[in-house]
Structures are given as structure tokens and as C-alpha cells.
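Trainee: only geometry, no sequence info:
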């Protein structure tokens, strides 16, 4: 069915109005039903913000930047915020990159939701604003850093490292194995190491307050140290003197005496053989040590006076 000209024109006008309303509300974010608050944020630098940059509340979109004007001390950024969102006036304001392409946005990050809140006409001071490094600034700093690097020095450094690793494959493998075993040890003995650390903390806490006492020993150690050093040096000198005396005068003398005794001394084995018949009769003799102790205890009872008992003959 073919529509007539007036009907087609009306439908075209309706479609145009719908598209215009969508572009106004959805794209341009101009909703006539919404109430907004105009807030001014003072900044030292724009950080890449534009008049259409997005404004968020911890990542949630709440408004846009509408104007950026210069002041005597920096910039004044005028924001249009949705009035239904309550933003604490002491919130930190960060200007960060929205994406890797370098699109900047402003994000309010309150530490709590307690008031007072931003209202129409509120001013956020510059001390609450944190501006992140922009992509252009990072690239400029990277370019300056690259300009300071000498390719010849880098090449020499790489050659030195290559020479240092050449022929050291076995040592590197051993080092890698040692590091792996150390990591395994730390993993397996984690509880023991934790206990050792806690015991060390407890020991340090127990020593708390003894610092002045130990520090008072410094004067005593200072006085004793020279005498101790003198004593050690004296012992060292005596050891050297004794070593020379024993090795030179006494050593040969003792050796000579031993040689003379070996020549002049009788054969003890023959003497023992000759005395065996006379000493054999002494084998049955037994000494009763207990009886001797009892006798001495009776004679000397312990009061300092000796006591003697006599048997009177009948």
C-alpha cells in the first residue's frame, strides 16, 4: 500500500523528532527533565581535560565538563553534575586516562558517604585534585630518557654480559638448582621459619628496656679492653718463650737423661722374677678397710677428744 504525500511527511517529521530527542538525551546528555548542579573545580593544570570530558563518581557517570577557564593561579573547570547523586564535598578528585588512547575524565573518589555534599555553586579547591600523567607527557619523558641512552655503551654492556655467561652453563645450572632448592626449602619449612621469626620477635620484646643497661656496660668494656689485650699479648709472649725453652735447652737434656737411665737402670723384669717367691706369701693377706674405719671412728668420735678403751685382765 502506497502512503499519500501528507502521511509520509507526517511520519518523516515524527521520525525526525524521535531521532532528535534520542541525540539530545542519549548522545548529548541534555535531558530537560533532569536537575543539575554546577560545580567549579580549581586545578593547577587541565591534565588533558576537554569541555566534553566525562565526570564519574567512582566509575559511575554523573555529569560532564562544560567549561574550562583560566584564572590568576590556574584553571577553573565548571562541571554539570546530576543532582540526584550526592557527592561529599571533601572527596578526592582524580583526572585519569579513560583509555589507552589518552581520553581524560574526572573521577570523584570519596572516602565515605557522610555530608556535607556538593551543591549548586560549590567550589572544590586545587589541593583535592590529583592529575595523572597523560599519555603525551609519558611519551615525552620516555623520549627524553631514550635520548640519554648511549647505544655504544649498551652494546658494550651486552658484550660484557655475553662474555660473562660464555662457558658458564654448568655454574648457571648449579646456581639455578641452588635457588630452586632454596625456594623449595622455604616452602617446606615455612612453619618453622615463621616460628623462628615469632621467637625472634618475642626475644626482641623481652630485651625491650634493657638497652640503657647494656649501654652502661660500654664504659666498663672500654676500661677492661686494654688490660685484656695486654693479658692476651703476655700469654702469647710466654707461649713463644716456653716453646723455645722446651725445644732447645730442656728437650735435649731430657733425651740425654732418658738415654742414661736406659743404659744404667737395672732390668725390672729380672728383679720381679727374683722377688716372686718372696712376694707370693703376701697374696693371702687381706686388709679390711671397713674395720679400720670403724676403729678410727671409735677412737675419734668427732668431739675433738680421743677415746681409748682398755680391757682389765681378770
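Mentor: Done, it's in. Predicted model, so just to flag it, every value in this text is computed and none were measured.

Trainee: contacts, neighbours, all on C-alpha from now
Mentor: Will do.

Trainee: what segments of the stretch 151-300 of the chain are helices?
Mentor: Secondary structure of the stretch 151-300 of the chain (DSSP state H, counting those that start in this stretch): helices located at 151-165, 169-188, 190-206, 211-245, 251-264, 268-279, 289-299.

Trainee: also this one, for the comparison:
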């Protein structure tokens, strides 16, 4: 009762003492807890070179990947930028090659200095360390943003934008659609932000592509004009294409039947064509000179084309007998219908160069080719291989085929 009475008698003084204690506790909490001030702590001072402040002010936080590790002590001007002095806690270990970025908590500001370490081992930043400007980055300033936004806004056609807004306002769900468009735009921007390097690379590549398209724009215009003419011709021939497509399956089926009927002899035919193609390849210069001459006037195609003129076919007949070569081969009577295979080596034995000037002996040949005469030691009476026969081949023995012709074998 004495203590209770003593407290009741001095309640004003005790209340003042309690308020004073609460004030002291609040000040201590504010200094050491909120403001994180510790007079007994010796901080490490690190100088960070920046191109610009980016809104950073003295007294703002210094973080290591978002975790507070100190405060910005001061910001000083340098020759080509600014220097932010960061006071770090003495027990903080930050690698010397860490990247530093000025970040913001919100669009309204609240910038802070954020260290981003790429490893956990040393060496670490110490008192007096400096971070080069090449390892720092700052956010886009408001002035730069407004300048770029001004160029973007100038490209917007207000009349068309007003028409879009009017259409959205007319519909009963116009506001909801506008909100969906804005939400989609925000989602697109956030997605592009997550892949910012790829987006920048895409824009740079697109600039090259669009520049190339701009350079070839006249050619594209001419191509589109020509393509319009081609498609116009295709449209005029629509009936013919439809007829072709209608008759195409029957024609292809007939072609398949021809290939199937001649399949036994097709392999040997293709083998012979291989030999023909090899010979033709070796004589490409001669064929080019024959069709498109470079060392003489006129060509075989021009001569053949000149024969068809004035509504008729024109030709010249020479009454003078020309020289003919005797190939020194046996001559079969034309009345004997045995259809023998031709001789392989039919070369003119007359070496006089004034005869057969355009003969096979004087044809252009590739280097090392010696086919102007028969091979050494070849049989001059050798004939070609027998003609391949198939199930549908009509045999031509002596005096003609056997009649009636037997039916073709059935089955595969």
C-alpha cells in the first residue's frame, strides 16, 4: 500500500519519466533501426564512377542484389561524370569485378545503388576501392524518355487514333476492349523486358533487313508490276489450266503404263543413256559452237529457222554430186530384210583434209581425247550390241515379224 500510495502521489513525475523513456527508445530505434546509423561502426568507403547520377541522391541505400549493405555518403562531380561515394558495412564482402547499377523502386524515383556480384570468392572491395565507369549503368533519364516518346508520338496519326477511340466508345464493350488492349500492351512490354538483349538484337537485324528492302524498292516495284501481268495472264488461261488438270490424271496414268510396259528394257536404256550423256558432256564445246557459234557467222538453229518463212518451207537443192566416202565395209543387199545391227567403227579412211571438213574427224574434242579414229586393234567389222527386247517388243526376224503378233504376257 505504501508503494501504491507513493506512486499515486507522484504519478505526474512517473508519467513524465515513462514518456521520456519512450522518446529515448523511439529515437534509438529511429537512428539504429530505420536510419541504420551506428556511430561506433567504421564503414568502408568505395568510389563508384558513373556517367550521370540517374536520380541518385546522398543518403540513399546501397544494396547487394537487393539486400541493404550501406548508404550513399556523397555524390561529387568528376571530369566526365559523377562519383558516388558508397559507405559499406565493414563485414560486407563484394567482389571487385561486380557490376553496379542505379536502380529505382518505382517510376516516381526512390533510386538506390545496387551491386551485382557474379561470384562469391575474392578479391573483395576494400576501403578506398574504386569501380570504373565501364562496370556501371544508369537508368534512362526522364528527358531521354520524353525525347524518344516525342518522336514516337509524332508518328501517330491523330485522325486514325480518334476513329479507333470513337469505334471503341460506340460499342457496349468498348471500355473492356480498351482495357484488354492496354493489358496486352503491358504484358508485351514486360515480356520484351525479360528478353531485352534478344529484342535489341532483333531491332538491329530488322534495321539491316528494312534498309536492304529500301535499297531494292525500285526492283520490288518492277517485280510486282511484272508479277501482276503474269498473274493476269494466268487468270486469262484459267480454262486451259482446268482442262489440263482434268486430263492430267489420265495422261499420267498412260505414262505410268508406258514405263511399266518397258521396265525390263528401261535399265539397259538408262545405261546406254549414261554413255550418251558422258559423250555429250565431253563435246559440250562442239555442241555450243554448232548451236551458238562464236568463231563463225550463223548457226544451225538460224539456218533451220530461216527455212520457214513467207508461209512456206524453203530449201536449196544442189545438182552437183558431192564427194562420198567409202568406209571399206561390207555392203549388204538392200533386198535382204534381216535388219542387222550397225557397225561400230564407221570412220572415213580418206586422210585428205579437203574432204569431209565438217566430219567427225574434225570435230572439237577435249584435251587428251583421241576418238577421231577407231581404237587401236579394234575389229573394223564389229557391230553394236543387240537391241534390248521386252515382253511387248515385236520381233523382226528374217522377212518380217510373225503374224499374228502373240499377246503380251500378263502378270507382274
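Mentor: Yep, it's here. Note that the coordinates shown come from a computational prediction; the quantities given were computed from them, not determined experimentally.

Trainee: what would you report as the TM-score here?
Mentor: Superposed pair, TM-score by TM-score structural alignment, normalised by the length of structure 1: 0.49. Supporting alignment: 184 aligned residues with a CA RMSD of 3.8 Å.

Trainee: now mean neighbour count and distance to residue 67 of structure 1 too, for the helices of the stretch 151-300 of structure 1, in TSV please.
Mentor: Compiled in TSV, the helices of the stretch 151-300 of structure 1 are given as follows (neighbours: other CA atoms under 10 Å; distance: least, CA to CA, whole Å):
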stretch	mean neighbour count	distance to residue 67 of structure 1
helix 151-165	11	46
helix 169-188	12	58
helix 190-206	12	58
helix 211-245	11	63
helix 251-264	11	108
helix 268-279	10	125
helix 289-299	11	120
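
Trainee: now distance to residue 17 of structure 1 too, for these, in JSON lines please.
Mentor: Formatted as JSON lines, the helices of the stretch 151-300 of structure 1 follow (distance: least, CA to CA, whole Å):
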{"stretch": "helix 151-165", "distance to residue 17 of structure 1": "63"}
{"stretch": "helix 169-188", "distance to residue 17 of structure 1": "69"}
{"stretch": "helix 190-206", "distance to residue 17 of structure 1": "71"}
{"stretch": "helix 211-245", "distance to residue 17 of structure 1": "84"}
{"stretch": "helix 251-264", "distance to residue 17 of structure 1": "127"}
{"stretch": "helix 268-279", "distance to residue 17 of structure 1": "141"}
{"stretch": "helix 289-299", "distance to residue 17 of structure 1": "134"}
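
Trainee: out of those helices, which is closest to residue 140 of structure 1?
Mentor: Shortest distance between residue 140 of structure 1 and the helices of the stretch 151-300 of structure 1, using CA to CA, is found for helix 151-165: 19.4 Å.

Trainee: tell me the angle the closest one makes with helix 169-188.
Mentor: Interaxial angle, helix 151-165 of structure 1 versus helix 169-188 (axes from the mean of the first three to the mean of the last three CA atoms, to 10 degrees): 80 degrees.

Trainee: what's helix 151-165 of structure 1 in contact with?
Mentor: Helix 151-165 of structure 1 is contacted by no other residue when judged by CA atoms under 8 Å, 6 or more residues apart in numbering.

Trainee: would you list every one of the helices in the stretch 101-250 of structure 2?
Mentor: 142-154, 158-170, 174-194, 196-215, 217-236, 238-261.

Trainee: turn these into JSON lines, including distance to residue 281 of structure 2.
Mentor: Putting the helices of the stretch 101-250 of structure 2 into JSON lines (distance: least, CA to CA, whole Å) gives the following:
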{"stretch": "helix 142-154", "distance to residue 281 of structure 2": "62"}
{"stretch": "helix 158-170", "distance to residue 281 of structure 2": "65"}
{"stretch": "helix 174-194", "distance to residue 281 of structure 2": "58"}
{"stretch": "helix 196-215", "distance to residue 281 of structure 2": "40"}
{"stretch": "helix 217-236", "distance to residue 281 of structure 2": "35"}
{"stretch": "helix 238-261", "distance to residue 281 of structure 2": "26"}
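
Trainee: JSON lines please, covering the ones you listed and showing mean neighbour count and distance to residue 88 of structure 2.
Mentor: Output for the helices of the stretch 101-250 of structure 2, formatted as JSON lines (neighbours: other CA under 10 Å; distance: least, CA to CA, whole Å):
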{"stretch": "helix 142-154", "mean neighbour count": "10", "distance to residue 88 of structure 2": "29"}
{"stretch": "helix 158-170", "mean neighbour count": "12", "distance to residue 88 of structure 2": "52"}
{"stretch": "helix 174-194", "mean neighbour count": "12", "distance to residue 88 of structure 2": "30"}
{"stretch": "helix 196-215", "mean neighbour count": "12", "distance to residue 88 of structure 2": "31"}
{"stretch": "helix 217-236", "mean neighbour count": "12", "distance to residue 88 of structure 2": "59"}
{"stretch": "helix 238-261", "mean neighbour count": "12", "distance to residue 88 of structure 2": "81"}
